[in-house]
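**Student:** Sequence and predicted structure, then a few things I'm wondering about:
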Amino acid sequence: ICILWVFWLLRLPQLCSTCVAFSLVADMGTLRGAIGNWSMSFWCVCFAMTFIITIVECCRHPSSFPFFWYNISVTYACYAALICLSASIIYSITYVQFVHYGPYRDRAIAATAFSCIASVLYVIEVIFFYVHTMRALLKVLETFVAGVIFAFLSNTSLYLHQPALEWCVAVYSICFILAAVVLLLDLAEWKYMLPVPFSIFQLVLSLLSVLFYISALVLWPLYQFSEELGAQPQRPSDGDCRDELTYDMCAWDQRLAVAVLTAANLLVYVADLGYWARQVSVGTEDQPRDSQEVYSPNSDIL
């Protein structure tokens, strides 16, 4: 009954909203630009993953699922909410506001609206089912923000042949991999196989990540915006940074976005470090669960 309720009230609207957003932008052809292609790919991924998860859950009885399936499906919903929200914001501020009034602008606005609807639907699913602890939510945020940073860093001219900036990219990559591994260990309940307590393991990784991100927060703005180092502190008004539709994001804006996201992710890592420091100080340890335990909406699993 619960799966059917989710399908009709959440999953089906999620599928429809992401599909409509994708279709509206796809119908623009070459006029959608790079930002449109980027947004389309996100909506397409969300639609495909939601469709796969829905098919699996409809074809199997809830009692036949391993306990970690619910961890994975709801964690995906958290990522999908963040992805659709990011696509809505970036698409609207870098494309929609610069499009001239007409059918293409109407389609872009409608696509943004459906993307926002999808975000709300995924958030509702997360709120309804998410019984993860705060640590999982922090890891989701860490990996998601890093993923957005990587999207901006796809413009390799921002950092290539500059050792300090290449170190920043290495920091983002290393910390992303560490957070992804920890999230995987937590989702699949493999954390109990570690030779050290999971809280100690997490505390050490969080401390290393905080130190790495502090170095990136110092070096990235210094080498990107310091006039003494040959950088450009002010946003230019020519090239791809003109206040009109250029179909490409301004390189200076990309540098600024990476700097802001670095600071934001550092705050998340500091919160994560504080959480695990408290866990270690009070001696709180997770206990292995019975592998035969099954999911219940009112249970405290996860």
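**Tutor:** Yep, that arrived.
**Student:** Please make it C-alpha for all contacts and neighbour counts, starting now.
**Tutor:** OK.
**Student:** Endpoint to endpoint, stretch 146-160 covers what distance?
**Tutor:** Length of stretch 146-160, first residue to last, CA to CA, to the nearest Å: 19 Å.
**Student:** For the stretch 151-300 of the chain, which segments count as helices?
**Tutor:** 163-187, 198-225, 251-282 (DSSP state H, counting those that start in this stretch).
**Student:** can I get those helices in JSON lines with distance to residue 46?
**Tutor:** Shown next, in JSON lines, are the helices of the stretch 151-300 of the chain (distance: least, CA to CA, whole Å):
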{"stretch": "helix 163-187", "distance to residue 46": "19"}
{"stretch": "helix 198-225", "distance to residue 46": "29"}
{"stretch": "helix 251-282", "distance to residue 46": "22"}
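**Student:** Presented hereafter is structure B, for comparison with structure A:
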Amino acid sequence: MDPHGGHYLNKDAVLSPLGAARMCQLLLGCTIMALVSHGAGYSASYGTFCMFVWCFCFAVTLVVFTLDITRLHNCMPISWDNFTVAFAMLATLMYITASVVYPVYFLQVEWPDEEWEVQIYRIAVTVCSSICCFPYGVEVFLTQAKPGAVVGYMATVSGLLKVVQAFVACIIFGALANDSEYNNYIATQYCVVVYSLCFSITVIVIVLTVSGRTSALRFPFDRFVVVYTFFAMILYLSTALIWPIFSFDKKYGTTTRPEDCPRGECPWDSKLVVAVFTSVNLILYFVDLLYSQRIRFISSSAA
């Protein structure tokens, strides 16, 4: 008991729906790492990425759960609510990606009799990884902004979209690095500059919010976010037009996938991934802009 009559440990961190979701995350994360280490295995860059996702999410979740139950997060110089909802959103996206990547590269439709046990382990890993997406999604649902509630920016739809935009940009960077031949034309290099610029500013917005430093800025943070989102949407609109032209138009590239392209190392595949996720981020920034404008309208009306 503390001097004011309260408990040192936070029972709600365990007994609440949020606590239950985090314990499920830890249980499933531990199970996945045990299965991979014991029999499923991993290799190459794709397997390393999946293992990193599972270990990283488990480690951060364990830290979050420990700090929450001991109330030590009050001693940290960050906005705790903004940090936890941003991480839960990121972990959901990372688990979804790993749950798709791992079976694509490690599960086989047919396998030799001597490998059946390994494949069973890999099926179990895929199932557990897919299930673990839901506890993280539940945490996002439980901690996101509710009507009439006063919450941090990252708990709003706009804040959550910032995490998704940054994650999608990381997928684009991964495809660019995988022999996408973006150096062939100045136009495609311009697209890379746009991706890098928007990703950097989005990360800065997230870091400032999580660190609780937005109030120290000399300009209105909410207005800056809206203006930035508008320009980011315009820039992504330009890349959504330029990248496909210089990647798939027969004057600059090939309209169909070459038959001799190896799986996972084909520039055409990388270009297609960049084109698809460029359109995805364009839609995300557009939705973000609409929601940000709605927030400003409500706030100014309330004022």
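**Tutor:** On my side now, so go ahead. All values derive from a computational prediction rather than experimental measurement.
**Student:** right, and the helices of the stretch 151-300 of structure 1 - which one's nearest residue 235 of structure 1?
**Tutor:** Smallest distance to residue 235 of structure 1 across the helices of the stretch 151-300 of structure 1 (CA to CA): 6.2 Å, for helix 251-282.
**Student:** I'd like the helices of the stretch 151-300 of structure 1 laid out as CSV, including mean neighbour count and distance to residue 112 of structure 1.
**Tutor:** Formatted as CSV, the helices of the stretch 151-300 of structure 1 follow (neighbours: other CA atoms under 10 Å; distance: least, CA to CA, whole Å):
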stretch, mean neighbour count, distance to residue 112 of structure 1
helix 163-187, 18, 28
helix 198-225, 19, 31
helix 251-282, 18, 21
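**Student:** Tell me how far residue 44 of structure 2 lies from residue 195 of structure 2.
**Tutor:** Relative to residue 195 of structure 2, residue 44 of structure 2 is positioned 26 Å away (CA to CA).
**Student:** quick one: residue 93 of structure 1 and residue 32 of structure 1, what's the gap?
**Tutor:** From residue 93 of structure 1 to residue 32 of structure 1 the distance is 14 Å (CA to CA).
**Student:** So for these two, which residue has more residues nearby?
**Tutor:** residue 32 (20 against 10; other CA atoms under 10 Å).
**Student:** Skip the chain neighbours and tell me the closest residue to the more buried one.
**Tutor:** residue 25 (6.5 Å; CA to CA, 6 or more residues apart in numbering).
**Student:** was I right about the one you found contacting residue 110?
**Tutor:** No - judged on CA atoms under 8 Å, residue 25 of structure 1 makes no contact with residue 110 at a distance of 9.3 Å.
**Student:** More neighbours: the two, which one.
**Tutor:** Between residue 25 of structure 1 and residue 110, counting by other CA under 10 Å, residue 25 is the more crowded of the two (24 against 16).
**Student:** hmm, back to that, tell me which of the helices of the stretch 151-300 of structure 1 sits nearest to residue 80 of structure 1.
**Tutor:** Relative to residue 80 of structure 1, the nearest member of the helices of the stretch 151-300 of structure 1 by CA to CA is helix 163-187, separated by 16.2 Å.
**Student:** what's the mean distance for that closest one versus structure 2?
**Tutor:** In the superposition with structure 2, the average deviation recorded for helix 163-187 of structure 1 is 1.5 Å (mean CA distance after the TM-score superposition for structure 1).
**Student:** In structure 2, what range does that helix match?
**Tutor:** Mapped onto structure 2 using TM-score structural alignment, helix 163-187 of structure 1 covers residues 186-210.
**Student:** and for that stretch, what are the contacting residues?
**Tutor:** For stretch 186-210 of structure 2, the external contacting residues (CA atoms under 8 Å, 6 or more residues apart in numbering) are 78-80, 82-83, 153-154, 159, 162-163, 165-166, 169, 182-183, 214, 225, 232, 235-236, 239, 242-243, 246.
**Student:** and that stretch, how far out from the chain's middle?
**Tutor:** Centre-to-centre, stretch 186-210 of structure 2 and its host chain are 15 Å apart (CA atoms, centre = their mean, to the nearest Å).
**Student:** same question, stretch 139-147 of structure 1
**Tutor:** 5 Å.
**Student:** Which stretch of structure 2 is it matched to in the alignment?
**Tutor:** Taking TM-score structural alignment, stretch 139-147 of structure 1 hits residues 162-170 over in structure 2.
**Student:** buried set for the matching stretch?
**Tutor:** Buried positions in stretch 162-170 of structure 2, judged by neighbour count with 16 or more other CA atoms under 10 Å: 162-170.
**Student:** What sits closest to residue 96 of structure 1 if chain neighbours are left out?
**Tutor:** Residue nearest to residue 96 of structure 1 in three dimensions, not counting chain neighbours: residue 108, with 6.0 Å by CA to CA, 6+ apart.
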